[in-house]
Structure formats: structure tokens, C-alpha cells
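Enquirer: Please work out how this folds:
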Amino acid sequence: MSALLDHLQTFIAFRTVGNDSATKAACLDWIETTFLSSSGLELVRGDVQGASYVFLRHPKPKMLWFGHTDVVPGSDDQFTLTSRDGRAYGRGVKDMKGADLTFLIAYKEACDRGAVPPVSVLLTSDEETGGHTPGELLDAGTLGVIPVAFTPDTGDTDAIVTEMKGALWVRVVATGKSGHAAMPWKSENPVPVLMEAVAALQKKFPQPSGDAWGVTLTPTLLSGSDARNRIPDEASCTVDVRFPPTVCKTPGEMFSLLQKLVPAGCRLEIVESADPMFCDPAHPLVRQIKAVADAVTGSSIPIGRDYGSSDARFFTARGIPAFLYGPVGGDLHGAKEWVSVKSLEEHVEINRRLFKELS
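Expert: Next up is the predicted model:
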């Protein structure tokens, strides 16, 4: 097994899931010791609402590189790396521990040569749980001046991502009067009202038959009675809404649009939200990374968009250009999450060449 895969095995063995703050901190300890200690730069350790982070501050950064070390839960076997047919499998190999490693390995090599890249580094541990570490650190001034931010936290696209949808998780709530299901005339059942509300939302935003850059609205969680023969006094459905910046510029605009669609007897509650992200594809660093990636991979890397959301939104919402480009992989959050070993190796080389150009 190569040194890269050896490191990846160690990395994914840290079960950095949920609110396990001790494991998240231990994982960052390993990263600090293994990859960052030779930089000689000021290193800041802290946490935001219990989620640990590491920030390596360069005095004159040409960019901020950022990534996250937390992952979604997985089966026990997913925390042991396996590889076959040019792919590595395990929880976080693509999202995004493998992607993190491609930067960290090249960064340590440069530091060990005494050529510390002009890059500040931020590693967080709450991206998968909807945390706000980058936003809080930006607002506190901890990260200093950032000319541009870059992360390899892409989905299953092989493109350089300069645009991502905004996200809004909304709870649709219908209220009624509880009672025995055998005598429904004595109660006010909120379930039919909830069904009407969800149907109205889906009529406005029907499920697309394929790839779609418009608004998607997906019911995900249902809650109602605590017994099969009891009419509840409240029923709810959580919906996942994704919207491009061409439709709504903010989650607030999207929420106002949804409120106009639900019938009387229902209310909407915001559970969580994320701003859409947009970066000018002609930004100099976007073009520079594309040129390096084209040279390393021997192909023309497209510049495109992604359906998901990432911490890049915290930067663009504050007027800081941010974009994404990561290794090839698939089945993110799934039972067969994988990453291309060749692509990991290419991204290490991309980072090596980028550091030389930035220096």
C-alpha cells in the first residue's frame, strides 16, 4: 500500500461523526503532528459549539485552503480502508478525507523543503452536521484577510465548481385537535391538511425526471401520532429545498415564496438554511488551477456547478471569492463510497505544482 493510502487508512479510522468531540479533536491532533508541524506558522486551535478546528495562519496568504474532517455515520467496516480495481473504499474517502490528504501531503512536502506555501489553512469538524465554524471565525476576524478561498469538497462532479445551489430545510406543520381515531368527528385531524400542504408545494416544484438546475423540493421526514389509533394534535413534514441563485438570492427569499403556497391551518418553520454560492469562473485562481489541472490530468477540466452545498457558501456570502475542485469519486454518504486512487495521486501533484507557482 502506498504512503497516501496508508495515511488514508489512518485518517478514516477516526470516527469523526456527529457530536463526538473527543474523536474529532484527536483526528486534528494527528493532522497537526503529521502534516502541519513543520510549517513554522502560527497555529490556532479552538472549537465552535464543541466542534474542533485548526487554523494555520500565513502572514501574507494568497489564498485560504479549507476542508472538513467530519463524516456522516457508516457501518463498522466502512472505517477500514479497502482498495480494488483502482478505487479506495471507506467512509470519507471522497467526502472529504481523501481530498484533504491530497493537499496535506503536498503541503508537508513543501514545508519540509523550507518552501512554505503562501496559503492559510483551515480544517473544521462540523460541516456534515450543518455547523457554522467558518462563518463564525470570519465574523470574529480570526481568519484575517482572505483574498480567495478554495476547497476540494466537491460532490460526484469532476468539474471545477463555481456555482452551488442554496439550501433550505423547512418543517411544514399542521395543527388540529387530538382524539380517538374511531370517532374522527370529535377531533380535528391535521394529517389531511398536512397532505394538502405538501401536495401544493410539490405541485409548484415537481420532482424532475433527471438532472435539473431549477428548484427541487423533497419531503424527507414525517411526524404525527404516537399511536395508530390516535389522531394527533400536530403533524409535520420536513422538506429539503435546493434553489439556484437565479431563482432566489437568499434562503429568506425562498422561504417567502414557500409561505405563499401552503393552505390555512399550516405554518412553516425554518430548520436550517444555506446561501447559494457563486464565484466568477474567470477569477485568476480558478483559471490558474484549471491550467495546472489540465496539465496534470492531460484533459480539459470543465468549469461547472454542483447540486449540493458546502462551507464555501460562508465565504461568498461575505464577498470573498470561493470555489471547489476535488478528486473523482462517488456514492457520497453511501455504503460504497469510493475515490479514484489515480485521481488522488493527480491532485497531490496539482497541489505540488500550484504551491510552486504561488511561491
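
Enquirer: C-alpha only now, for contacts and for neighbours.
Expert: Will do.

Enquirer: most centrally placed residue in the protein?
Expert: Per Cα atoms, centre = their mean, the C-alpha nearest to the average position across the chain is that of residue 310, at 3.5 Å.

Enquirer: what secondary structure does that residue sit in?
Expert: With DSSP: H, G, I helix; E, B strand; the rest coil as the basis, residue 310 sits in coil.

Enquirer: What's the separation between it and residue 2?
Expert: 30 Å (Cα to Cα, to the nearest Å).

Enquirer: Repeat that for residue 211.
Expert: Residue 211 is 37 Å from residue 2, by Cα to Cα.

Enquirer: what do you get for residue 278?
Expert: Using Cα to Cα, residue 278 is found at 37 Å from residue 2.

Enquirer: quick one on the thing from earlier: so the residue nearest to the centre of the chain is in contact with residue 153, correct?
Expert: Yes. Residue 310 is in contact with residue 153 according to Cα atoms under 8 Å; the separation is 7.2 Å.

Enquirer: For the comparison step, fold the sequence that follows:
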Amino acid sequence: MQKQHDILKLAKELIRIPTIPNSKVHLKQALDLVKSSLAEYTIEDFFANGQISSLIHNQAKGFRNFKFVLNIHLDIIPAKDNQYSPKIIGDKLYGAGAMDMKANAACCVLVFKEYAKNLDYPLALQVTTDEEIGGFDGTAYQLKNGLTAEFVISSEPTNLDIVNQAKGIMWLEVEFKGKSAHGAYPWKGNNALFQASDFITKLSGKIKNPVKKDWITTINFSKLNTVNKAFNKVPDQACLGMDIRFVPGDHDRILKVIKKLLPKGAKLNILTNEPAMDVDPENMHIKSLQRITKSITNKKCKLYAAQGSSDVRHFVKLGMPGVEFGPVGGGIGSDEEWVSISSLDDYYEIIKTFLLDATK
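Expert: Model prediction:
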């Protein structure tokens, strides 16, 4: 029970800090809290574009080649003020970021604190503050500075199953060029918004969104803007924003379809282009994690594909395998986000056993 007490104590302390993206003071406060718990280890801080992160490990300063990296993030989706006051009802801990991933992070911090010094291999705890906005200045920046890993576990919430696949992300903008005219004489112009509408219709026919959860490529038409501010003018410019989530192997096909449908004069801009995650299910560390999870929970640990993405993708695209693996919870990003307290106990034991087994 002492271990559960310690996990809940740290989780609640983290939940009370409103670590929304770019809230520099609060993000630093949470990171300092984690670092204060692990002062006996090597702590290296990183700064990039105003974002802070830390690499905490059991080796000498400057070491970068680890067997395992436990990846956690402290930033959360913004929540209502009352959600920063954690509460326990039955087996559930409620609070802002409880399952994504304040409580999960608490487990990893405490496992690392207790056991990293006893391992005969290099282990790192990577703590970032920008995962919710892409992870480019935390995880990706540390990788640019030489971090490597044989295997990575990101403590994303997975209900004690394992995510070994995730969709890739493309954020695209299409700029449409038309011809302006007076609104009373539309035939004298070429309406850029009409071009965008026609493009949306055609692309929607090629990439059909599912009506329920499915493992296929999806498209979200997220923005449509024009510089035109007048009611009585035909707009000669429009900009369409798209969020495309593609399954492994579908990237090139999607781009080909989009480029083929572009009208004359339109320009495609690729703002974000992050690859899909696809890690071999036969990976020895995945098998070990499945076996240990089953032995502790008496339930089969399944592999599944995630609709969203995490910082694991930054490792995977560089050839370093990793997975998302975390405790049971619900209501992610909602007013009633929660994590199962009993599953935190299991999660702690699973991560501990996984790390200790690797020394045998």
C-alpha cells in the first residue's frame, strides 16, 4: 500500500500544476518536481525554441546510447479550473491529465527512482513538456543531440495493451488562385472559393472517411480562409487547411491523389509530414512486455493500432523501435478524465519487472 500511496501522492501533485502547452512557469514547475525526486541520478536539461526537457539516467553526464528509454510528457490538454483539484472516487483518480499522463508518469518516475541504480545496463527517463504540440523541441531535439535507444516505452494510456502501430500525420495547405470581379458580375471572375469547394468534393470522393472507428486513412478539412473581406467582390484567393492521418504504406498514394486533383494555378504546401509508426510485433521486447503483463494481470496483452500519434514516432522514424504502453483510464481530454488506481499498481509492477528481467 505504501507504493500506491507514493504513486498517488506524486500523481496528485502533478495534476495540481496546470501544465498546458506553452505555460512556461507551470511546465518548469512540474519538471522541477520530477527532477527533485531523482536528484541522485544524472540530470541533463535541454532547451529548444523556448521548450524545456530533461534526460535523467544512470550513466555519466554526456552518455547517450541507452538500452531502454522510458518516455513521459508533462504537458496536457487544457482543462477546466476544477480539474486541477484531483479527486478519488472508488478505484478512479480524476483530474486534468490524470490518464494522459500525470499518473502514468508518476509510476515511471518512481520505478526509475527505486531500480535504475541497480541495473547493469544504461536506462534513461526522458521527460518532455511539448508532446501535445508535436514533440519537436523535446523528444525530437534530444534525438538530434545524439540520444539513441534499443527500445522505447512511451507511457501513453493504452489500457495495459500495447500500441505498436500508429497513423502518420500530414498537415497540408492548398492555395487557390482565381480572378477578382465585382460581386454583381461573377461571370467576369474566377471564384477561388468555388475552386476550393470543388476540390473538397472531389477529394472526399477519393478519400472516404469512415462512419465509425476503422484502420484506414482519414482526412479532416480543418480551415478555409480568404483574404477577401468584401461581400460584393469575387475572391481571387483561398487557402484550405487539411489534417490527414494515414495508415502505414499509404503516404505516397495519398499525395499522388491530392496532386492529381489540384486545379491549374493551385499550390500545395506540406506543413507537417510525420511518418506512420509500424513496429514489428515479433520484437523481443514487445514479446517480453506482453508476457510480463499477462503474468501480472492474468489478462492477454493485445497489440493494436492507434488513430493518433505520440513521441514514439520520433524514435521509430530513426530506426529505433518503441511502443505506447500505459495504464487503464477513460475520458481523455474531457471534463471527467480518470485513471484506474488498481491499474497503476499493475503498471508499476509491469515496468519494474520488465526492467529487472533485462538484467538476467
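
Enquirer: sorry, back to before: ok, residue 278 and residue 2 of structure 1, which is more surrounded?
Expert: residue 278 (21 against 7; other Cα atoms under 10 Å).

Enquirer: contacting residues for the more buried one?
Expert: By Cα atoms under 8 Å, 6 or more residues apart in numbering, the contact set of residue 278 of structure 1 is 162-164, 245, 316, 321-323.

Enquirer: Return a PyMOL selection command for the buried portion of those residues.
Expert: Only the buried entries of these go into this PyMOL selection, using 16 or more other Cα atoms under 10 Å:
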select buried, resi 162+163+164+245+316+321+322+323
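
Enquirer: Make a markdown table out of the contacts of residue 278 of structure 1 and add secondary structure.
Expert: Output for those, formatted as a markdown table (three-state DSSP):
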| residue | secondary structure |
| --- | --- |
| 162 | strand |
| 163 | strand |
| 164 | strand |
| 245 | coil |
| 316 | helix |
| 321 | coil |
| 322 | strand |
| 323 | strand |
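
Enquirer: with the contacts of residue 278 of structure 1 in mind, which one is nearest to residue 268 of structure 1?
Expert: residue 245 (21.6 Å; Cα to Cα).

Enquirer: Trace that closest one over to structure 2, please.
Expert: Structural alignment places residue 245 of structure 1 opposite residue 248 in structure 2 (criterion: TM-score structural alignment).

Enquirer: Next one: the closest residue to that match other than its chain neighbours from residue 166 of structure 2, what distance?
Expert: Once flanking residues are discounted, residue 248 of structure 2 sits nearest to residue 276: 5.2 Å by Cα to Cα, 6 or more residues apart in numbering. Look at residue 276 of structure 2 and residue 166 of structure 2: by Cα to Cα, they are 6 Å apart.

Enquirer: and if you look at residue 268 of structure 2?
Expert: Residue 268 of structure 2 is 25 Å from residue 166 of structure 2, by Cα to Cα.

Enquirer: ditto for residue 37 of structure 2
Expert: 32 Å.

Enquirer: Ok, residue 150 of structure 2 next?
Expert: 19 Å.

Enquirer: And residue 357 of structure 2, by the same measure?
Expert: 27 Å.

Enquirer: same question, residue 130 of structure 2
Expert: 19 Å.

Enquirer: Enumerate the strands of the stretch 101-250 of structure 1 by residue range, in sequence order.
Expert: In the stretch 101-250 of structure 1, the strands defined using DSSP state E, counting those that start in this stretch lie at 119-124, 149-151, 160-164, 166-175, 179-180, 216-223, 230-231, 234-243.

Enquirer: just the ones you listed: most buried one?
Expert: strand 160-164 (a mean of 25; mean count of other Cα atoms under 10 Å).

Enquirer: list the helices and strands it packs on?
Expert: strand 277-278, strand 303-306, strand 322-324 (3 or more Cα pairs under 8 Å, 6 or more residues apart in numbering; DSSP states H and E).

Enquirer: Which one of those strands lies nearest to residue 200 of structure 1?
Expert: It's strand 303-306; of those, that one is closest to residue 200 of structure 1 (Cα to Cα) at 27.0 Å.

Enquirer: Pull the residues that contact the closest one.
Expert: 154-155, 157, 159-165, 281.

Enquirer: now for these, which pair is the farthest apart?
Expert: 155 and 281 (18.1 Å).

Enquirer: Between those two, tell me which one has more neighbours.
Expert: Neighbour count, other Cα under 10 Å: between residue 155 of structure 1 and residue 281, residue 155 has more, with 26 against 16.
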